[in-house]
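>>> next comes the sequence, and after it the predicted model I'd like to discuss.
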Amino acid sequence: MVEEEEFREAEEQDLYEHLRVVVDKGQSLLRIDKFLMYKIENASRNRIQSAIDAGSVLVNEKTVKASYKVKPMDVISVVLPHPPRDTEVYPEDIPLNIVYEDNDVLVINKPAGLVVHPGYNNYSGTLVNGLVYHFQQLPQLPGNDGRPGLVHRIDKDTSGLLLISKNEKSMAWLARQFYEHTIARKYLALVWGDLEEDGTVTGYIGRSLRDRRIMDVYQDETKGKWSVTHYRVLERFNYVTLIECQLETGRTHQIRAHMKHIGHPLFNDGTYGGDKIISGTVFSKYKQFVTNCFEIIPRQALHAKSLGFVHPSSRQFIHFDSELPADFSTVLQKWRNYTSAAQPE
């Protein structure tokens, strides 16, 4: 979305349609500012209300107030005084850590902090900008403009393996495997709390009604998409646990939302409440220890460790594994040292 000054100028200039939504037949009456919060990614209610007040939101080609309640089959347009942003991805010389490459696919080990594809507030400096610099004519899925080569993604602050398609044939082949949940993906995660046994988390993942930046797990199929995460305990450190997560589905923030849902958010995951002490002692020495760990790994402790798939040309199953990045492995060793020092002689 643009600044409020641009909204105010909208009525005085040529207008360009940035969004057009035809309301579903089954839509219940809902305030338009709230309705658009669910349709426009990363837009706050205040920003939407400013756009409505400036006349930048039309319903059936007429301006409305923020209190207007949308009805089935309403046609909603968001118009602004400048054309929609160019969706072309421009090449940038960004180093890529290529684990494997052939004529069909790439496997890349993405560092934490690197955004995968351009989007709101991240129009450059992404992995995709690097891909179009190093490779020509990368394919993209229909309706997936601006994301050439991508058949899946991982979050900005998650490190690990990412699969890239280099041609249309492999794109279709790999996309089908993701759709059928036959891609083998395992993640390592450090979570708060002492998990006693292995388990599975299921539910329908959808955007939180309180904060659209995060995902919640629902039991109502109308509120999200079905999701399954299997986890296995690898190592316990009294107050945190290292687990291996195997994805059966691949929803947005799936592991992060699932572990928060069962009361074990990822270590230092600020979005899902893991950036504060969830379990442990009240002693200042322990608090300082955790603070030091947070400084070492200033992100959620999540790494996409392994990836396996049937190759589009050879039709053979191939598998890749990766080492933990330095920040993650360092924090694990600190927890091992802390736990062993706390054990009685």
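Cool, got the structure.

>>> from here on, contacts and neighbour counts on C-alpha atoms
Noted.

>>> which SSE is the spatially closest residue to L195 that is not a sequence neighbour in?
Distances taken as CA to CA, 6 or more residues apart in numbering place T241 nearest to L195, at 6.3 Å, with adjacent residues excluded. Counting by DSSP states H and E, the element that carries T241 is strand 240-247.

>>> which residues sit against that strand?
For strand 240-247, contacts defined as CA atoms under 8 Å, 6 or more residues apart in numbering pick out 184-195, 228-236, 255, 267, 279.

>>> okay, pairing it with this:
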Amino acid sequence: MPADDLDETEDESAASAPTAGPIDIEIEAEASAERLDAALARRIPSLSRSRLKALIGEGRVTLDGTLVTEASRKINAGGRIVVDLPAPAVAKPEPEDIPLDIVHEDDDVVVLMKPAGLVVHPGAGNASGTLVNALLHHCKGSLSGIGGVERPGIVHRLDKDTSGLMVVAKTDRAHQSLAAQFADHGRTGPLERAYHAVVWGVPKYMEGTITTQIGRDPRNRQAMAAVKSGGREAITHFRVLETFGAPRPGAKIREAEAGPVASLVECSLETGRTHQIRVHMAEIGHPLLGDDLYGSGFRTKLDKLERIAPEAAEALKALNRQALHAFLLAFAHPSGRKKVMRFEAEMPEDMERLVEALRTLD
């Protein structure tokens, strides 16, 4: 899993997030009049503007010795601002010693391999044992207080049963940078996200783009769906890498058994909607193997697989999840050095075993 290391000789002007305590700022004599929150945001870039507004509202900012609680207060040249930055509050989730597969770590980010079965965020039914709990333990003492709370900055997620690469912010500055990159979806920057998926059948075209709106499925509130209106734009690019189960010339096989059984597909995201790849591949008639939520209508395919390739059927049952793995992740390092970090991860063993078993069909 290669990663580009940061060059230590590059510009290090991007300061790390400040520690708790007073921050004393002298406004330059030639500075123009501007709002207090804007002035602070320019001079303390490691804190978000919303965080600075909150500090002002909490009475933690003075201007020339006078307490100021209005973010819109105009300040003039030569003024003196003091920001009393509190220690980060302890996050509600508790740190837990859960093993993590760390691919890269520095002062700003952690890049890791999320295994299938690990939930990212604590929530209903998953109050503990999540990636956030694991990161709070792993990063103890190195989180600077994102939004004023000691916590890891989650800027993107993977479904519980999807494996693959994730990047997590350790500082407010890194969180802002990464969040902006993911919001831009790589349209103007180096952000890339790509997945390997094993799908039923073979798409009509060997490569293409699926564009729909994705919203909550009106028939199943646990699922998402491609909807005609009221959803959010979703764009997935796909490319067929390999097909499994094409009959050999002259093979004696019933017509009902003919045709490729499955395909290995590479999917890259131009947007990041909930269950996007799973919804889109099902929408074009090729749901992911193992996806009970979006591929329940393909149970007969499993029956066929059991007849013609028992080993592959067993591998699919052992997988016990959707066959989806985030194998590629690239982003600009949030240090401001314009260094592109790029990582690739091999398929986990359970998914690789399925692919190898499917190859025997050929």
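Great, that's in hand. The shown structure was predicted, so the numbers you read here are calculated from the model rather than taken from an experiment.

>>> where does stretch 121-131 of structure 2 end up in structure 1?
Mapped onto structure 1 using TM-score structural alignment, stretch 121-131 of structure 2 spans residues 117-127.

>>> check the offset of that stretch from the chain's centre.
Its chain's C-alpha centre and that of stretch 117-127 of structure 1 lie 13 Å apart, by CA atoms, centre = their mean, to the nearest Å.

>>> distance between the ends of it?
End-to-end distance for stretch 117-127 of structure 1: 6 Å, by CA to CA, to the nearest Å.

>>> what residues of that stretch count as buried?
117-118, 123-127 (16 or more other CA atoms under 10 Å).

>>> inside strands: which ones of those residues?
Residues of the buried residues of stretch 117-127 of structure 1 located in strands (DSSP state E): none.

>>> among these, find me the one that's closest to L96 of structure 1.
Set against L96 of structure 1, the nearest of these by CA to CA is L127 (7.9 Å).

>>> who touches that closest one in this structure?
94, 96, 114-117.

>>> equivalent analysis for W192 of structure 1, please.
239-241, 264-267, 274, 278-279.

>>> the closest residue to it other than its chain neighbours and I297 of structure 1, how far apart?
Nearest residue to W192 of structure 1 in three dimensions, chain neighbours excluded: V240, at 4.4 Å (CA to CA, 6+ apart). Going from V240 of structure 1 to I297 of structure 1 by CA to CA gives 15 Å.

>>> those two: which has the busier surroundings?
Between V240 of structure 1 and I297, counted using other CA atoms under 10 Å, the more crowded position is V240 (23 against 19).

>>> which residue in structure 2 lines up with that one?
Match for V240 of structure 1 (TM-score structural alignment): A262.

>>> now do that match against H175 of structure 2, distance only.
To H175 of structure 2, A262 of structure 2 is 39 Å away according to CA to CA.

>>> cool, V167 of structure 2 as well?
Remark: distance between V167 of structure 2 and H175 of structure 2 (CA to CA) = 10 Å.

>>> so what sits against both of those two?
Common neighbours of V167 of structure 2 and H175 (CA under 8 Å, 6+ apart) are 154-155.

>>> so where do the strands sit in the stretch 1-150 of structure 1?
16-22, 30-31, 57-59, 62-63, 69-70, 75-80, 98-101, 105-110 (DSSP state E, counting those that start in this stretch).
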